[in-house]
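**Student:** Structure here, sequence nowhere to be found:
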């Protein structure tokens, strides 16, 4: 694990003061790289995707310039919510983009259901509890000469935060669930559900 982290940092030494990972974990289906702070998990991948494993998940405790759909800001308190982006580089086409997006949404709905939160999808990629937003997904792709370089699925999920500005009209698992909520437990459960839902797609990848 330490060697993998050192290799990643060595490959990134051209960056000015690159962010240092808190940890790097190789799961069965993808690598997880965890940072204390990034401007945006999606932006980090876009700047470094050539150096990252084909299937990677980038996590940050805080985003200084988080983004949602339509260039809106994604606001989140430090260390209280789930801020991750999934990178996929192989076997990407128009059909698989839709399939991966759908399975990420399904994983989030299943996760919320596990914690007793009755949520629904508001197309294209928001998840609401009643009339309050609890999660959002940001899809970004890059093509060169019609061939996909990558698919990035950014995910923001309000977990432990209990106070939001009125204009956000937001809620969180902690506000909606009858259970005691711990961010690491939520993250680990999400990873387990994501692996189950993505496995059939990833095993099809040539």
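**Tutor:** Received it, and whenever you're ready, just let me know what you need. For clarity, every value in this text was computed on a predicted model and none was experimentally measured.
**Student:** switch to C-alpha atoms for all contacts and neighbour counts from now on
**Tutor:** Will do.
**Student:** I'd like to know how many residues surround the closest residue to residue 135 other than its chain neighbours.
**Tutor:** Excluding the flanking residues, the one nearest residue 135 by CA to CA, 6 or more residues apart in numbering is residue 157, at 4.4 Å. Residue 157 is flanked by 23 other residues according to other CA atoms under 10 Å.
**Student:** Against that first model, consider the following:
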């Protein structure tokens, strides 16, 4: 009932809705309405209540619940179920626990992560209410060997979403989004599979949206930034989440349903921060100098080593760094 009342207040944003009208619409008592209104206020909704006039919604809290994102979504499946938490150790951990029973497109999202992880077990700073920390449960009918491409599809979707709000970014193969040579977003793809069948994929996306400089440690601040720090203003997290999911569903459907990866790879290639640059290839702790040459249609990064040998790198246990810095 609370959700229905909230939707009614949102649909009548500029005017008061009387308790009598709400009671008639939903067939509930005035006491039930009053309890729901109080619950919404406790959740951060600013609702004006005036005797004999009713209720009017003045503002909504900055939380990433389905009720706050729904009206911005144009997806069929992605984000149509959002499981929202105030705090989690890691959205990927929780998503993996829920994945077998969850529908494709279910999103686990948290206002903070207390132990967020990136690729190869690296820590990911995730302060409360200042970022987008979400994991999307997917159930693609593809060979497990092709799952790594979903990381680049996600990178393309995030890049597109940022471009939609006039923020230009670059992609560091295979899973980082970069602004001004610093990381603003990381993507972590994990899966459960059989020999030739994928049970589920959990696509984790962590974005430093309104993170302040003081939230980063001294070491992290050298390689990480936030959208707020780069553009000088706070970013609407709800709109950003919706744009990512909208773009991601289109690119995902191109790949899974139409076997077309060209748009995603084209974006990752055009927005690459690595292609043409001197880099370090790090494998099992060993660093080798190379030059990034191209991104192939299968998502592999072609590099040329100092001895002239070429190799097509597949994302996984390989890390890429700039010649003397992060990028």
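**Tutor:** Alright, I've got the coordinates. Only a predicted model underlies this, so the values are computations on that prediction, with no experimental measurement involved.
**Student:** With residue 118 of the second structure as the reference, measure out to whatever residue of the second structure lines up with the residue nearest to residue 135 of the first structure.
**Tutor:** Residue pairing (TM-score structural alignment): residue 157 of the first structure is matched to residue 207 of the second structure. According to CA to CA, to the nearest Å, residue 207 of the second structure and residue 118 of the second structure sit 12 Å apart.
**Student:** do residue 267 of the second structure as well
**Tutor:** Counting by CA to CA, the gap from residue 267 of the second structure to residue 118 of the second structure is 22 Å.
**Student:** what's the counterpart of residue 195 of the first structure in the second structure?
**Tutor:** That one, residue 195 of the first structure, aligns with residue 249 by TM-score structural alignment.
**Student:** That match - that's part of a strand, no?
**Tutor:** No: if the criterion is DSSP: H, G, I helix; E, B strand; the rest coil, then residue 249 of the second structure is helix and not within a strand.
**Student:** Run a quick check on it versus residue 136, I expect a contact.
**Tutor:** No: using CA atoms under 8 Å, residue 249 of the second structure is not in contact with residue 136; the gap is 10.9 Å.
**Student:** Could you pull out the helices in the first structure for me?
**Tutor:** 2-11, 41-48, 94-114, 173-176, 183-202 (DSSP state H).
**Student:** Using the aligned residues only, give the average distance of the fourth one to the second structure.
**Tutor:** Plainly put, helix 173-176 of the first structure ends up 1.4 Å away from its match in the second structure on average once the two are laid over each other (mean CA distance after the TM-score superposition for the first structure).
**Student:** Need the residue closest to the centroid of the second structure.
**Tutor:** residue 205 (3.8 Å; CA atoms, centre = their mean).
**Student:** Please give me every residue in contact with it.
**Tutor:** Residues in contact with residue 205 of the second structure (CA atoms under 8 Å, 6 or more residues apart in numbering) are 132-135, 185-188.
**Student:** what does the longest strand along the first structure correspond to over in the second structure?
**Tutor:** For the first structure, the strand reaching the highest residue count under DSSP state E is reported as strand 132-144. Matched against the second structure by TM-score structural alignment, strand 132-144 of the first structure falls on residues 182-194.
**Student:** Counting neighbours, show which residues of stretch 120-136 of the first structure come out buried.
**Tutor:** 120-121, 125-129, 133-136 (16 or more other CA atoms under 10 Å).
**Student:** can you check stretch 99-116 of the second structure too?
**Tutor:** Buried, per 16+ other CA under 10 Å, within stretch 99-116 of the second structure: 99, 102-114, 116.
**Student:** Next: stretch 237-248 of the second structure.
**Tutor:** 237-248.
**Student:** just stretch 143-153 of the first structure next, same as before
**Tutor:** Buried-residue list, stretch 143-153 of the first structure, by 16+ other CA under 10 Å: 148-153.
**Student:** And the contacts of the longest strand of the first structure?
**Tutor:** By CA under 8 Å, 6+ apart, strand 132-144 of the first structure touches 67-69, 101, 125-128, 148-158, 169-173.
**Student:** Once you drop chain neighbours, what's closest to residue 169 of the first structure?
**Tutor:** residue 132 (5.4 Å).
**Student:** how much space between the one you found and residue 35 of the first structure?
**Tutor:** For residue 132 of the first structure, the distance to residue 35 of the first structure - CA to CA - is 28 Å.
**Student:** do residue 121 of the first structure as well
**Tutor:** In terms of CA to CA, residue 121 of the first structure sits 29 Å off from residue 35 of the first structure.
**Student:** now swap in residue 122 of the first structure and tell me
**Tutor:** 30 Å.
**Student:** For the aligned residue in the first structure for residue 117 of the second structure, which residues are in contact?
**Tutor:** Under the alignment (TM-score structural alignment), residue 117 of the second structure maps onto residue 67 of the first structure. The contact partners of residue 67 of the first structure, by CA under 8 Å, 6+ apart, come to 40, 73-74, 138.
**Student:** Just among those residues, which is most surrounded?
**Tutor:** Tallying neighbours with other CA under 10 Å puts residue 40 at the head of the contacts of residue 67 of the first structure, with 23 neighbours.
**Student:** now for that residue: what does it line up with in the second structure?
**Tutor:** For residue 40 of the first structure, the residue aligned by TM-score structural alignment is residue 90.
**Student:** quick one: its match from residue 106 of the second structure, how far?
**Tutor:** 16 Å.
**Student:** And residue 148 of the second structure, by the same measure?
**Tutor:** From residue 148 of the second structure to residue 106 of the second structure the distance is 20 Å (CA to CA).
**Student:** now swap in residue 212 of the second structure and tell me
**Tutor:** From residue 212 of the second structure over to residue 106 of the second structure the distance is 29 Å, taken as CA to CA.
**Student:** Check residue 265 of the second structure too.
**Tutor:** 25 Å.
**Student:** Check residue 242 of the second structure too.
**Tutor:** Residue 242 of the second structure is 13 Å from residue 106 of the second structure, by CA to CA.
**Student:** what's the answer for residue 181 of the second structure, then?
**Tutor:** 32 Å.
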